[in-house]
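1. sequence and computational prediction follow.
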Amino acid sequence: MPDLLMHPALWLVVAGLVLVFVRGLPRTVIGAGVPVLALLALWNTPLGAGPTVPFLDFELSPYRLDTLSRLFATVFLITTTAGAIFSARQGSRIELPAALVYAGSAVGAVLAADLISLFVWWEFMAVASTVVIWAGGESARAASFRYLMVHFFGGVLLMAGITGHVAAGNGIAFEAMQADGIAHWLILAGFLVNAGAPPLWSWIADAYPKASWSGMVFLSAFTTKTAVYVLMRGFPGTEILIPIGMAMVFYGIFYAAVAGDMRRILAYAIVNQVGFMVVGVGIGSELALNGVAAHAFAHIAYKALLLMTAGAVLYRTGRSHCADLGGLWHAMRFTTVLALIGAMAAMALPLFSAFVTKSMMVSAAAEAHLLWVWLGLSVASACMVFNAGVRYPFYVFFSKDAGLRPEPAPLSMKLGMIVMAAICVGMGVMPDVLYAQLPYAVDYVPYTGSHVVHQLQAVLLGMVAFFAVRRYLAPERGRLWDLDWVYREFGTALTRIAGNGIRALQRGFGTAVGNAIGLIGGRLRQHYGPTGVLARTWASGHMVLWVAILLLMYLLLFYVPG
């Protein structure tokens, strides 16, 4: 039975707080070592529910260890270790501490067995990830604020849904539920905000590339994959997730194909691949859910690797836009090789990770007789070649030489990349090791002749298509408009127009009131001023006359019968 003192999330959070006061090599040792210790503790803890914690009228269950939660916690801890090694040269005092708290919050969320514990870790994750973005420098401040507002909005939806769920007498246990009432719809919406689902999906490409060269590695691993986990746990087989996921798939493909910044290309590819997983959750079969869990593991590994190579390029060159790069294989050959490993994993080539995971979801769509979903996922798999598979490495490392000859990546970066590259290759070569850790029994053989040939054809088709149209996909400078235009531009303009209107009304109202006050004041001065009629010195005869007139009027009113 899990012990709360052995909770990996607490280890990471405490380590993150300690790292605020540690610099240099000890910071890297602690940052990389504590996740390893937490991983050992995780795998030396038997499966089962941990002790409960009393809170108000509830019994919290913050530590549920089963095959699904252990799988996600494992890949989170491995990525945290590799990310800490990769970021050894990061000068920010707050990024790595915040990243460990962020990772610990993600681990806490996937291990939580009740909705209250989940919500607490969910909000810690939002705050810590915001700090990671904010540590990217002055240019990241506005993006981190927008990111925080989006995730606080998602947190409000989640909290409202949990409140309604508990008020309906359903308890706080985090179990599978149906989207059959407003409370459950709110919970689902809160989960989908973190998954990068429409209409708020643009926060990923808006905020992640603003982080530092190391910060985006951590960001790519935790928030969206935690959302995938909670969707698997809370809403398996919810059919509305299928069209939502398909929209994410093709949205990510389109924007990654036209983005010019290398890290925005990879950010949009995150939305695309999370869309695959959301579709798998919507299908809801055992094969589909196994595919979702396996692909989440694979995606974290190869996306972290690709972002590490992009981070190494940014660190050495100070450039991120593909138009400023090209020909870097001459100087950064080791980084180029690892980028190609990540790209081959992303393209799902045989012997690489995504080949043995993504196809499970495609096969699940076929088994469920979802023809259009199967066709869409098959086409999307080929289109992925355009983005992380070919477009990113081609324009950064092999396109027209920009004349840059930077130093190779530092040793710490190489070590971090090697860890993730080993996972990408190891999963593809030995898929049974991963399959043994999936939540359901696996009756799936990835290396069949038809599957290998089909995937090679899809990759070849995608590569041929890319080189046929690459002149039209050349990276260009300029603003790439997304749905965040609604609140970044339209909302700002609307606010400005409304503000100008209010100020005009204020000025008009102020002028009208001022004129009225001036008119009244003039009348008062006319009658009561020093030279006014009523303030003037009157002759005694005039006063006697007026007194007589008033007395006469009084007598008339008193004696005349009414």
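-> On my side now, so go ahead.
2. switch to C-alpha atoms for all contacts and neighbour counts from now on
-> OK.
3. only the buried residues of stretch 197-213, if you could.
-> When burial is assessed from 16 or more other CA atoms under 10 Å, stretch 197-213 yields the following buried residues: 197, 200-213.
4. quick one: which of these sit in helices?
-> 203, 204, 205, 206, 207 (DSSP state H).
5. of the buried residues of stretch 197-213, closest to residue 422?
-> residue 213 (21.3 Å; CA to CA).
6. show me what contacts that closest one?
-> 308, 310, 311, 312, 314, 315 (CA atoms under 8 Å, 6 or more residues apart in numbering).
7. ok, now which ones touch the last one?
-> Listed by CA under 8 Å, 6+ apart, the contact partners of residue 315 are residue 213.
8. wait, a helix at it?
-> Yes - assigned with DSSP: H, G, I helix; E, B strand; the rest coil, residue 315 falls within a helix.
9. could you look up the SS state of residue 401?
-> Residue 401 - assigned by three-state DSSP - is coil.
10. what's near enough to touch it?
-> 325, 326, 327, 328.
11. and which of these is nearest to residue 493?
-> For the contacts of residue 401, the nearest to residue 493 is residue 325 (34.9 Å; CA to CA).
12. what's the local residue count around the closest one?
-> 23 (other CA atoms under 10 Å).
13. check contacts around it.
-> Applying CA under 8 Å, 6+ apart, the residues near residue 325 are 319, 395, 396, 397, 401, 402, 404.
14. what's the offset of the helix or strand containing residue 228 from the middle of its chain?
-> According to DSSP states H and E, residue 228 maps onto helix 215-234. Remark: helix 215-234 is offset 8 Å from the chain centroid, using CA atoms, centre = their mean, to the nearest Å.
15. okay, pairing it with this:
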Amino acid sequence: MGFELFPPAFILLFAAILIGLVKGHARTAVLLLAPVLTLWAIWQITDGVHSTVEFLTYTLEPIEGSSLRRLFATVFAIMVFVGGLYSYRIAKWYELAAAYAYAAGAIGVCFSGDLISMFVYWELMAIFSTVVVFCGGTPGARAAGIRYAIMHFLGGVVLKIGIVGVVLNTGSVQIQPMLATDFSTWMILIGVLINAAAPPVSAWLADAYPEATPTGSVFLSAFTTKTAVLALILLFPGEPVLIGLGLFMVMYGIIFALLENDVRRILAYSVVNQVGFMVVAVGIGTEMALNGATAHAFAHIVYKALLFMSAGVVIYRTGKNKCIELGGLFRTMPITCACGIIGALAISSFPLTSGFTTKSMISQAAVDGNLMWVYMALTAASAGVFLHAGIKFPWFVFFQKDSGLRPKDAPWNMGLAMIIFAGLCLLLGIFPELLYSLLLTL
């Protein structure tokens, strides 16, 4: 078997094992080299099926390549590298191992060509993301971890019921577009939407992410919801119910983020809001819309991780996570402040940032489809995002009143990780063709 047939997810799984076996510089080398090797392996997978496995009477396709799959896997690998750089000096080895295994599950989903392989990697994500939440180490983290596990394993059961039904009805395990027209397809859609944090079961996200460690929440922000977006693109492009549901997610995230005082809960609710934009785009289902959902998922992983990194440094240095307890930190944390502002501008779709590049594609898709009510709602929602993430987060944390706190700025590795993602936010905004060239052609 050639290396081009080797599942990239296995590299991160092997790295997760090594993280617990080695120490010091060897562990650091594993943390930084494994995602680079994974990224290289991702781009060895060309379009088409590269591996098949016989299971019972079905033929599984654990490795199937396409431009869509490579793009999601690419940003996941980049996230692992920058997240590892950000975390390695303060995170416990078991948290890092769990985070890398969690990322391996996400990359495994990216290349799964059949429903059974996808389900196996899906559950791998659920297991190790739960461990990441538990690594918060507080009573609140343990309670949130239990609730998180219950919700995601329930979602896994629902998804499995749907997969079994589809397989029995069609005789096929292949991943292919479908519409929610019967019990089985509805179960698959609901199972995927649970991971997308779609209401009425979205509370798990804002409940769990702020209870993780400052480093753990960075990893949590990247994989679960965006893997669900990929699954929606592959399985339910053009599903009409997703338009209304996505708009509800957009407004829900804005309202609750505006009401929040906890820094990371603000950002967690804005994850729901931003995934709502992607769900709307999948529901529209045109080439422009699906490209918009894909591009926005890429951009969102970067700027949302950047925002969680900025918040994480503040919590790490001050031990405080409430907006009313912070303020005036720009005086001693200029790098963290500047990177947080860039992330806030990107999520607010400010011109010359990545968020503007990608969110405008979704709005254009609504216009092209004569869905002016969707366009108007998304435009209004963008203003709401600017209020809660573009203004509220950086203003209360870094400016407003002087809290009297004078913490040091980010350690060099955390600062470098933030600078990399801040630069990427600006690069994709100034040169959007870099991202456009990677998008799928439908």
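-> Sure thing, it's come through. All figures in this text were calculated on a predicted structure; none of them were measured in a lab.
16. hmm, back to that, any idea which of the ones in helices among the buried residues of stretch 197-213 of the first structure is closest to residue 134 of the first structure?
-> residue 207 (9.5 Å).
17. hang on, isn't the closest one packed against residue 144?
-> Yes - between residue 207 of the first structure and residue 144 there is a contact under CA atoms under 8 Å: 6.3 Å.
18. between those two, which contacts overlap?
-> Joint contacts of residue 207 of the first structure and residue 144 (CA under 8 Å, 6+ apart) are residue 133.
19. that older thread, neighbour-wise, which of the contacts of residue 401 of the first structure leads?
-> residue 328 (26 neighbours).
20. leaving out the residues flanking it, which one is nearest to that residue?
-> Distances taken as CA to CA, 6 or more residues apart in numbering put residue 397 closest to residue 328 of the first structure, at 4.5 Å, once the chain neighbours are dropped.
21. and the one you found, helix, strand or coil?
-> helix.
22. I'd say it and residue 323 touch.
-> No - with contact defined as CA under 8 Å, residue 397 of the first structure does not reach residue 323; the gap is 11.5 Å.
23. okay, those two: which has more neighbours?
-> Taking other CA under 10 Å, residue 397 of the first structure and residue 323 do not tie; residue 397 has more neighbours (26 against 19).
24. any idea what that one aligns with in the second structure?
-> Using TM-score structural alignment, the partner of residue 397 of the first structure in the second structure is residue 398.
25. please name the residues that touch its match.
-> Residue 398 of the second structure neighbours (CA under 8 Å, 6+ apart): 326, 327, 328, 329, 330, 337.
26. all strands of the second structure, in order?
-> For the second structure, strands defined by DSSP state E occupy the ranges 48-55, 58-65.
27. looking at those, which is closest to residue 42 of the second structure?
-> Nearest of the strands of the second structure (CA to CA): strand 58-65, 8.8 Å.
28. find the nearest non-adjacent residue to residue 466 of the first structure, please.
-> In space, residue 466 of the first structure is closest to residue 386, 5.9 Å off (CA to CA, 6+ apart).
29. so the one you found touches residue 462, yeah?
-> Yes - Residue 386 of the first structure is in contact with residue 462 according to CA under 8 Å; the separation is 6.6 Å.
30. what about those two, which has more around it?
-> Taking other CA under 10 Å, residue 386 of the first structure and residue 462 do not tie; residue 386 has more neighbours (26 against 23).
31. list the contacts for the closest residue to residue 140 of the first structure other than its chain neighbours?
-> In space, and not counting its chain neighbours, residue 140 of the first structure is closest to residue 210: 5.0 Å by CA to CA, 6+ apart. By CA under 8 Å, 6+ apart, the residues touching residue 210 of the first structure are 133, 136, 139, 140, 143.
32. and the longest helix for the first structure?
-> helix 491-528.
33. pull out the buried positions in that one.
-> residue 525.
34. tell me, it lands on which residues of the second structure?
-> Against the second structure, helix 491-528 of the first structure falls on no residues (TM-score structural alignment).
35. how close does the nearest residue to residue 192 of the second structure once chain neighbours are set aside get to residue 152 of the second structure?
-> Nearest residue to residue 192 of the second structure, sequence neighbours excluded (CA to CA, 6+ apart): residue 228, at 5.6 Å. Noted for residue 228 of the second structure: a distance of 12 Å to residue 152 of the second structure, by CA to CA, to the nearest Å.
36. joint contacts of these two?
-> residue 195.
37. so residue 54 of the second structure touches residue 116, yeah?
-> No - between residue 54 of the second structure and residue 116 there is no contact under CA under 8 Å: 11.6 Å.
38. comparing these two, which shows the higher neighbour count?
-> residue 116 (23 against 9).
39. for residue 143 of the second structure, see how far away the residue nearest to that one when sequence neighbours are not counted is.
-> Distances taken as CA to CA, 6+ apart place residue 173 nearest to residue 116 of the second structure, at 6.8 Å, with adjacent residues excluded. Residue 173 of the second structure is 36 Å from residue 143 of the second structure, where distance means CA to CA.
40. so for those two, which sits in the more crowded spot?
-> Taking other CA under 10 Å, residue 173 of the second structure and residue 143 do not tie; residue 173 has more neighbours (20 against 16).
41. adding neighbour count and distance to residue 84 of the first structure, write the contacts of residue 210 of the first structure out as JSON lines.
-> JSON lines is the format used below for the contacts of residue 210 of the first structure (neighbours: other CA atoms under 10 Å; distance: CA to CA, whole Å):
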{"residue": "133", "neighbour count": "30", "distance to residue 84 of the first structure": "16"}
{"residue": "136", "neighbour count": "22", "distance to residue 84 of the first structure": "16"}
{"residue": "139", "neighbour count": "13", "distance to residue 84 of the first structure": "23"}
{"residue": "140", "neighbour count": "21", "distance to residue 84 of the first structure": "21"}
{"residue": "143", "neighbour count": "21", "distance to residue 84 of the first structure": "23"}
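42. if we go to the second structure, which of the residues you listed are intact?
-> Using both residues aligned by TM-score structural alignment, their matches' CA atoms under 8 Å, the second structure keeps these contacts from the contacts of residue 210 of the first structure: 133, 136, 139, 140, 143.
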